[in-house]
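# predicted model and sequence follow; I will ask about them next.
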Amino acid sequence: MLNLFKIKGQKKEEAANTNGRPPAKKQSPGELRLHKDIAELNLPKKTNITFPNGKDDLMNIEITLRPDEGYYVGGAFVFTLQVPPTYPHEPPKVKCTTKVYHPNIDLDGNVCLNILREDWKPVLNINTIVYGLNLLFIQPNDEDPLNHDAAAVLRDDPQKFRRNVQTAMSGGYVDRVHFPRFLYEQAVQQSATK
């Protein structure tokens, strides 16, 4: 037989322990692991991480990378990470919100990075993803492309690839596709003059 008085007593005790506030939401194992990963972040220079939905929603992350070497120096690239509750057993879903001319990022923002697919292991973390994304800008990979045209240019004519990247980052057209201007230093200068 169910003892209703005992259950009511437990509820009153729980309410007293939370000082009238609703009880805290129980965190999933993925959220607990994510707290640990965030506490241990060691980001590359010129890399920022934010939580667009506030500190109560760590499962949605925004990362801004500003490569300091390679073809993409001077650019600022924004990525969103949606961390699933099953993290770290499944990798976060990563999208590039900056339209970029890149062999490993298509025009819809999908990212081709092996650790986000078949090479993901639970020992990997957010820091690993950030360094992997950063490496894509330092050493784009023409052997596993999402943008096959950009990969072919990188492989066959690296100087033309460099010009195409600069044109795209400056807000120009590459192969009849318009890219918005996203040079970091110029954006900083423009906001300073306003």
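Ah, there it is. Only a predicted model underlies this, so the values are computations on that prediction, with no experimental measurement involved.

# for the rest of this, base every contact and every neighbour count on C-alpha atoms.
Will do.

# let's verify the residue nearest to I49 when sequence neighbours are not counted: helix, strand, or coil?
Distance criterion C-alpha to C-alpha, 6 or more residues apart in numbering; nearest residue to I49, sequence neighbours excluded, is I63 at 4.5 Å. Secondary structure, DSSP: H, G, I helix; E, B strand; the rest coil: I63 is strand.

# Provide a list of residues in contact with I63.
47-50, 78-81, 130 (C-alpha atoms under 8 Å, 6 or more residues apart in numbering).

# ok, and here's another one to check against it:
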Amino acid sequence: MGKTPLSLLRIQRELEEVQINPKDQIAFERNPNDTGTVLYTLYLTDGIYANQAYTFAIHIPLDYPFAPPKPWCLQSVLHPSIDERGRVCLNITREDWSMRYGVQSVIFGLSAIFYELPEDTPLNKEALDLFRHSPQEYTAKAFETYSRQIPNTAYNTMK
């Protein structure tokens, strides 16, 4: 029987210690067949996305914490930081990554982008333009996109 990679031991410890924004509710799920991925569901209680839940697959690379975790949104969402394939733009998982960060930082980042829409590095420029020029229409369209979700429908693009 092989040893458990240090990256998975660290992530296990981190998940036991996760603290969240008091406004949010979260759920974690580990896949026994894919120990390098954590499913994270964020239940939003305030703002444009109030009363909506979004699930993310957070891929933990074998060289974690030297390389950042990569979050993917598993359902379609109208958001400047999430593209149509579910890729998420969080600076902390790109050029700002440091091994002193952990999955807790990624979780805070995922929560934060729903409460304050980042405008500096959008993946979905059309969503950002709509938000800037017509916030009411953006809010309505974001709700419509969420309402059209078929339960358990997910992107299958984690590549």
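Okay, I see it. Only a predicted model underlies this, so the values are computations on that prediction, with no experimental measurement involved.

# TM-score for these two?
Comparison of the two superposed chains (TM-score structural alignment, normalised by the length of structure 2) gives a TM-score of 0.86, and 149 aligned residues with a C-alpha RMSD of 1.6 Å.

# returning to what we had before: of the contacts of I63 of structure 1, which are still contacts in structure 2?
Retained in structure 2: 47-50, 78-81, out of the contacts of I63 of structure 1 (criterion both residues aligned by TM-score structural alignment, their matches' C-alpha atoms under 8 Å).

# among those, which one lies nearest to L41 of structure 1?
Using C-alpha to C-alpha, I49 is the member of the kept ones among the contacts of I63 of structure 1 that sits closest to L41 of structure 1, with 9.7 Å.

# export the kept ones among the contacts of I63 of structure 1 as TSV, with columns for secondary structure, distance to I7 of structure 1 and neighbour count.
What follows is the kept ones among the contacts of I63 of structure 1, written out as TSV (DSSP: H, G, I helix; E, B strand; the rest coil; distance: C-alpha to C-alpha, whole Å; neighbours: other C-alpha atoms under 10 Å):
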residue	secondary structure	distance to I7 of structure 1	neighbour count
T47	strand	51	18
N48	strand	48	14
I49	strand	44	17
T50	strand	42	14
V78	strand	50	19
F79	strand	47	19
T80	strand	44	21
L81	strand	41	20
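
# between those, which is closest to Y101 of structure 1?
For the kept ones among the contacts of I63 of structure 1, the nearest to Y101 of structure 1 is V78 (13.7 Å; C-alpha to C-alpha).

# for that closest one, which non-adjacent residue is closest in space?
T64 (4.4 Å).

# the counterpart of that neighbour in structure 2: neighbouring residues, count only.
Aligned by TM-score structural alignment, T64 of structure 1 pairs with T41 of structure 2. Neighbour count of T41 of structure 2, defined by other C-alpha atoms under 10 Å: 19.

# hang on, the earlier thing: spit out the contact partners of the residue nearest to V78 of structure 1.
47-49, 76-79.

# one more time with 6 Å
Neighbour list for T64 of structure 1: 47-48, 77-78 [criterion: C-alpha atoms under 6 Å, 6 or more residues apart in numbering].

# dump the residues you listed into JSON lines; add distance to G109 of structure 1 as well.
Formatted as JSON lines, the contacts of T64 of structure 1 follow (distance: C-alpha to C-alpha, whole Å):
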{"residue": "T47", "distance to G109 of structure 1": "19"}
{"residue": "N48", "distance to G109 of structure 1": "19"}
{"residue": "F77", "distance to G109 of structure 1": "11"}
{"residue": "V78", "distance to G109 of structure 1": "10"}
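
# ok, these in structure 2: which stay?
Using both residues aligned by TM-score structural alignment, their matches' C-alpha atoms under 6 Å, structure 2 keeps these contacts from the contacts of T64 of structure 1: 47-48, 77-78.
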